[in-house]
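In: Pasting the sequence and the predicted coordinates here, then a few questions.
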Amino acid sequence: MKPNRNDLLNALNEQQLEQIAEYAVPMDAHTLDHIKERFWQKVQHEQDIELPPTLTLPKKRNNWIKYGLAAALISCVAVTGAAASGVAWVDELFQPLFNRSYVVSEYGTFVTSSDINNGIEMRTLAAINDGETAYVLFTLTDLDGNRLSERMDLYDNYWLNTGTSFSVKQIAYNPETKTAAFSLLSHGGSKLTGKTISFKLRSFFGQKSEAKHSALTLLPYDYVSSHPIAEGRFTSEVNGGGGQDFQEAFPDLSQVHVLSSNNDEVEFQAMKWAVVTNIGFLEGKLHVQLQNNKPENHFKSLYFADEHNNVIWNHNYSLSFEKQSVSHSEEYIFNDINNIEQLRGLTLQAEYFEYGDPIEGTWKNTFKLASSLETMTVPHQEVELRDDQLRLDKITLSPLNVTLQLSGKPLSSMDELPKLQLKLKNGNIIDLNTTNSRQHEQGVTTIYSFADIIEPTEIEAILIDGNRVPFQT
C-alpha cells in the first residue's frame, strides 16, 4: 500500500527535527527543503512512487545529503510501523546505523517489507552489503499480547534464500510498543549483490531465562567407581555437535564412538528435565551422556567444580543425537580427564537455559539488496606472522569486516590463521573471529566480520598476531 504523501512530509515534526539537529546541519528553510527532496528521492527509488510536482531532485550530491538521509530515515520509519514508539525508540533501534549515516545513504537499502502471522509482525527495515557480508536490521512486534521480551532466542530458525553462515543478535526491546529489534549477519560474497532476498523465520522463543546452574545429585567419582568398565558403541545417530575444531575431531559422523546407555537416570538438584544416563572413559577421555526430555531447553556447558564452585574442568566437545520421540541424547567429552582420581571431590555441574513455550508461525520478508560497499585497501609494511610460512599480501576493510589475503603453505587448520584485533581511537580493543575462509591457487582469503557496523574513522590500528598496522582514512 502506498503511503499518504502528506503523512510522509508531515512526519518531519518538531520533536523529530530536534533529534535530527544533533547530527544535521542547521535547520533553516533551505535545508529542510533539501531534506524533503532527498527523502522523496529515496522513497521514489525504494517504493516506485511519483514525486509531487512541487518537488525537484538535487542535481549534485552535497555534504548535507548524508545528514538529510538520516532525517529521511527517521521519518520513513515513523510512518512504516514504529511511529507509536516515538523518536527515542527510533534512535535506539537504529543506533548501529544512525551514527554512521554515510554508510546507509551511499549503499544502504531501506526496506518496508513486513509479514504478520499468529499476531506477530516481522518487518525488515534496512540492509547493507559489502560483497562479502550482508547486515540486515529487522523487528518483531507482538500485535495481540505480551509474548516478547529483552531476552529472546530465534533458535537458528532463520535463513536467507542465498548466503551462508547466518547469525542474529537482539539489539533492543521496547516494552511500550512490544517491539524487539535484531541485526542479522549473512556471509555469501558477491552472490548477495543486487539479488532479491527472501528472509524467513519459523517459530522462536519470546522468553529466555538467565543462565542457570545445577549440580548432579550423585558425585561423579562414586558413579564411575560403581561402573568401572564403560561400554561403548559406534553409531551413526550423531547429527552435530560443538567444540573447537569440531570437524577435525569428528570428520565422519557416520561412525562415532559414544557411551552405551546404562538406562540410569541420575537427576540434577534443581533441574528436572534432563538426567545423566552414563559416565565413563572411552579411549582415555571422560564421556558424560545425558537425556534431555525437554529439547527446547538447552545446555550451555557441562563442567566439574570443586567444593567452592570453582570450575576445574570444562567439556571440550558436545555431541547431539537424532531426536527420539520427545527427547534426545547428548554426550559431553572431557579430553583432559583421563583417570578416575581426577574426579575425586568434584561435582558435575550444568549451565543451562530454560524457555517458555515457542511462538509458532512462519514469516517471510522479501527485498532487493543494493550494490555492495566499496572496500578500501589498508597500506602495510611486511608483517611478521606467528606462522612464518604464511605471508600477508593484502588487507581490505569495510564497515562490516576485515579481509586478509594470505599466501604460502596450504592451511590444514583454522588455528593457523592469524589472530586479528581492532584498536579503536577510544582505546577499546575488539577481538575478531574468522567467519569465512577459503583456499585458492593464490593462497587463502579469510574474512573477520564485525559484530556490528564500525566506521573506519573510528579505527586507530589493526593488530595482526600482535603486530600493529596503523590505519588512516
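Out: Nice, thanks for sending it over.
In: hey, let's count contacts and neighbours off CA atoms from now on
Out: Noted.
In: Just after the strand or helix carrying T31, pick out the following helix or strand.
Out: Here T31 sits within helix 29-47, counting by DSSP states H and E. Counting by DSSP H and E, the next helix or strand C-terminal to helix 29-47 is helix 64-77.
In: Packing partners of the helix or strand that that following helix is followed by?
Out: Helices and strands here follow DSSP H and E; after helix 64-77, the next one along the chain is helix 86-93. With contacts taken as 3 or more Cα pairs under 8 Å, 6 or more residues apart in numbering; DSSP states H and E, helix 86-93 sits against helix 14-21, helix 64-77, strand 164-174.
In: Would you format the ones you listed as CSV with distance to D153 and mean neighbour count included?
Out: Putting those into CSV (distance: least, Cα to Cα, whole Å; neighbours: other Cα atoms under 10 Å) gives the following:
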stretch, distance to D153, mean neighbour count
helix 14-21, 32, 15
helix 64-77, 25, 24
strand 164-174, 8, 18
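In: Against that first model, consider the following:
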Amino acid sequence: MKKEDLYNGISGIHPEYLEEADSYKTRKPIRWRKWVAVVACICVCCATVVPVFAAANNKIAYELLYTISSSIAQKLKPINNSCEDNGIKMEVIAANIEDNKATILVSMQDIKGNRLDETVDLFDSYSIHTPYDQSGGCSLVEYDDETATATFMLEIEQMNQVLIPGDKITFSVREILSGKKHSNSELEKIDLKNLSVINKFKINPNIRGGSGTETDSLEQDYIQLMEPNEESATVLAEGVTLTGYGIVDNKLHVQVRFADILVTDNHGEVYLKNQNGEVVHCQYNVAFWDNSETDSYEEYVFNLPIDELKSYEIWGEFWTCNAGSIKGDWQVTFPLTD
C-alpha cells in the first residue's frame, strides 16, 4: 500500500480514535527544556490579541491578513469546508501551499451562544494530519465580537517531502478555551527581607517537567523541592495558590500550585523586579504533580545572594481559565489545490 493511500484511509477514521491516541501524549511528563528552546514537532497554540473589527462574514479575516502580510493574503485560495458540533461551527476558509509550507485560515463560530471571546485558543487540543512528517503551529488572527467568530491561521512545514496539489490535510479540534483571565501583581505575602531556611522536602516527587538555564545539568533524583505547606497556603488568583517559599541551599525557592491544569490550562511565572524595574527571571523551575495528577506544583529557583534579595520585589503573572474548556468533535479533511 502506498503511503498516500494509507493516509487517505486514515483521514476517514472518526476523530475520537485519533484523539484517544493523542491523549496518551498529553499526560506524559514534559521533558526538560530551556527557555529559548523550540521543539519543532510540538504544535504550539498562541492566543495573540489583535484589534477587533465588525464584520458579517469571513472577509474580515482577509482584510486583517492584508494589514499583517499582503503576500500571504493574496496567495490564499478559498476552501469553505465546514463542520459543526456543540453549537460551534468550524470552517476552513482558505489555504495555500508553497514549497514545503502550507498556510491555512480556519474560523470557529459560536452559532448558539456567547461562549467565545478575544481570549479564545484551542488549548493545544488540535491536530494537523498530512501525508508526510510535518511540524505546525496555530495562532489567533482575530476575534469578531459581532459574529462571535475567532479566526486562526495554521502554518505547516513538511519535514522531508513537499506538499503537492491534491494532498489532503485533516484538521481536528476537541477543546476550545475561552474566558481566560490574566493577572500580574506583586506577591506581598512573601517578605524577601525575612526568609526562612527550608528543611522539609517532597519525597519522590512525580516530576512532570521543568525549564531554565540549568535544567540540562540537574539530576532528577537529587532535586530538592519543598513539601507543599497547604495549611498556610495563600490564594494568589483563582486556581493559583502559594504553597511555600524560603531558602534551599542558599537559593530562593518559591512554590505555586496550579489547579486542574489539564482542564483549565492554568499557568504562570514568578519573577523578581529590582528598584529600576528590571525583571530577573528564575534560574530554573521544576513542576511536579499532586497525588491525583490533577494539580501541578511549580517551584521557581533564584540564584541571587541572599543579602541582595531585600532590594527586590517579587511578582507573579498568571493566566487562568477555571470554567474549563468547551468540548466538541470538530474535523475537516480537504485537498490542497493549485
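Out: Looks like it came in fine. Everything quoted here is computed from the prediction, not taken from an experiment.
In: in the stretch 1-150 of the second structure, which spans are helices?
Out: All helices of the stretch 1-150 of the second structure, identified by DSSP state H, counting those that start in this stretch, fall at 3-10, 15-26, 59-68, 70-75.
In: ok, residues contacting stretch 304-316 of the first structure?
Out: Under the contact criterion Cα atoms under 8 Å, 6 or more residues apart in numbering, stretch 304-316 of the first structure has outside partners 243-244, 301-303, 332-337, 345-349.
In: Check the contact between L369 of the first structure and F199; I expect there is one.
Out: No. Under the criterion of Cα atoms under 8 Å, L369 of the first structure makes no contact with F199, lying 11.3 Å away.
In: which one of the helices and strands packed on helix 86-93 of the first structure lies closest to V87 of the first structure?
Out: V87 of the first structure sits nearest to helix 14-21 of all these, at 6.3 Å, using Cα to Cα.
In: what lines up against R202 of the first structure once you look at the second structure?
Out: Matched to the second structure by TM-score structural alignment, R202 of the first structure sits across from R174.
In: There's contact between its match and F123 in this structure, I believe.
Out: No. Assessed by Cα under 8 Å, R174 of the second structure is found out of contact with F123, at 9.0 Å.
In: Quick check: the aligned residue for Y126 of the second structure in the first structure?
Out: Under the alignment (TM-score structural alignment), Y126 of the second structure pairs with Y158 of the first structure.
In: So the closest residue in space to that match that isn't next to it in sequence: helix, strand or coil?
Out: In space, and not counting its chain neighbours, Y158 of the first structure is closest to L201: 4.4 Å by Cα to Cα, 6 or more residues apart in numbering. Here L201 of the first structure is recorded as strand under DSSP: H, G, I helix; E, B strand; the rest coil.
In: how many neighbours does the residue nearest to F199 of the first structure when sequence neighbours are not counted have?
Out: Among residues not flanking F199 of the first structure along the chain, L160 sits closest, at 4.7 Å (Cα to Cα, 6+ apart). When counting by other Cα atoms under 10 Å, one arrives at 18 neighbours for L160 of the first structure.
In: Give the full set of residues in contact with L160 of the first structure.
Out: 197-200.
In: What of V111 of the first structure?
Out: V111 of the first structure neighbours (Cα under 8 Å, 6+ apart): 46, 124-127, 367.
In: Just give me the closest of the residues you listed to A84 of the first structure.
Out: Closest to A84 of the first structure, out of all of the contacts of V111 of the first structure and judged by Cα to Cα, is L125, at 15.9 Å.
In: and the gap between the equivalent of that closest one over in the second structure and I104 of the second structure?
Out: For L125 of the first structure, the aligned residue in the second structure is I93 (criterion: TM-score structural alignment). Going from I93 of the second structure to I104 of the second structure by Cα to Cα, to the nearest Å gives 8 Å.
In: swap in A56 of the second structure?
Out: From A56 of the second structure to I104 of the second structure the distance is 20 Å (Cα to Cα).
In: Mind checking which of those two has more residues around it?
Out: I104 (23 against 11).
In: just to revisit the earlier point, and the helices of the stretch 1-150 of the second structure as TSV, adding distance to I326 of the second structure and mean neighbour count?
Out: Shown next, in TSV, are the helices of the stretch 1-150 of the second structure (distance: least, Cα to Cα, whole Å; neighbours: other Cα under 10 Å):
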stretch	distance to I326 of the second structure	mean neighbour count
helix 3-10	26	13
helix 15-26	15	13
helix 59-68	23	16
helix 70-75	30	14
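In: among these, which is nearest V248 of the second structure?
Out: Here helix 15-26 is closest among these (Cα to Cα), at 31.4 Å.
In: Can you tell me which of the contacts of V111 of the first structure are buried?
Out: 124-127, 367 (16 or more other Cα atoms under 10 Å).
In: quick one: secondary structure of the aligned partner of Q342 of the first structure in the second structure?
Out: Q342 of the first structure maps onto E308 in the second structure, with residues paired by TM-score structural alignment. Following three-state DSSP, we place E308 of the second structure in the helix state.
In: E308 of the second structure and L122 of the second structure: what is the separation?
Out: In terms of Cα to Cα, E308 of the second structure sits 42 Å off from L122 of the second structure.
In: Q161 of the second structure too?
Out: 27 Å.
In: dump the residue contacts of E19 of the second structure.
Out: So E19 of the second structure contacts R174 (Cα under 8 Å, 6+ apart).
In: what do you get if the cut-off is 6 Å, keeping everything else the same?
Out: With contact set as Cα atoms under 6 Å, 6 or more residues apart in numbering, E19 of the second structure has no partners.
In: separation between T241 of the second structure and T151 of the second structure?
Out: For T241 of the second structure, the distance to T151 of the second structure - Cα to Cα - is 33 Å.
In: neighbour count winner among the two?
Out: Taking other Cα under 10 Å, T241 of the second structure and T151 do not tie; T151 has more neighbours (23 against 18).
In: secondary structure class for that one?
Out: T151 of the second structure ends up strand, using three-state DSSP.
In: Can you tell me the closest non-neighbouring residue to the alignment partner in the first structure of M108 of the second structure?
Out: Alignment note (TM-score structural alignment): M108 of the second structure maps to L140 of the first structure. Once flanking residues are discounted, L140 of the first structure sits nearest to M122: 4.6 Å by Cα to Cα, 6+ apart.
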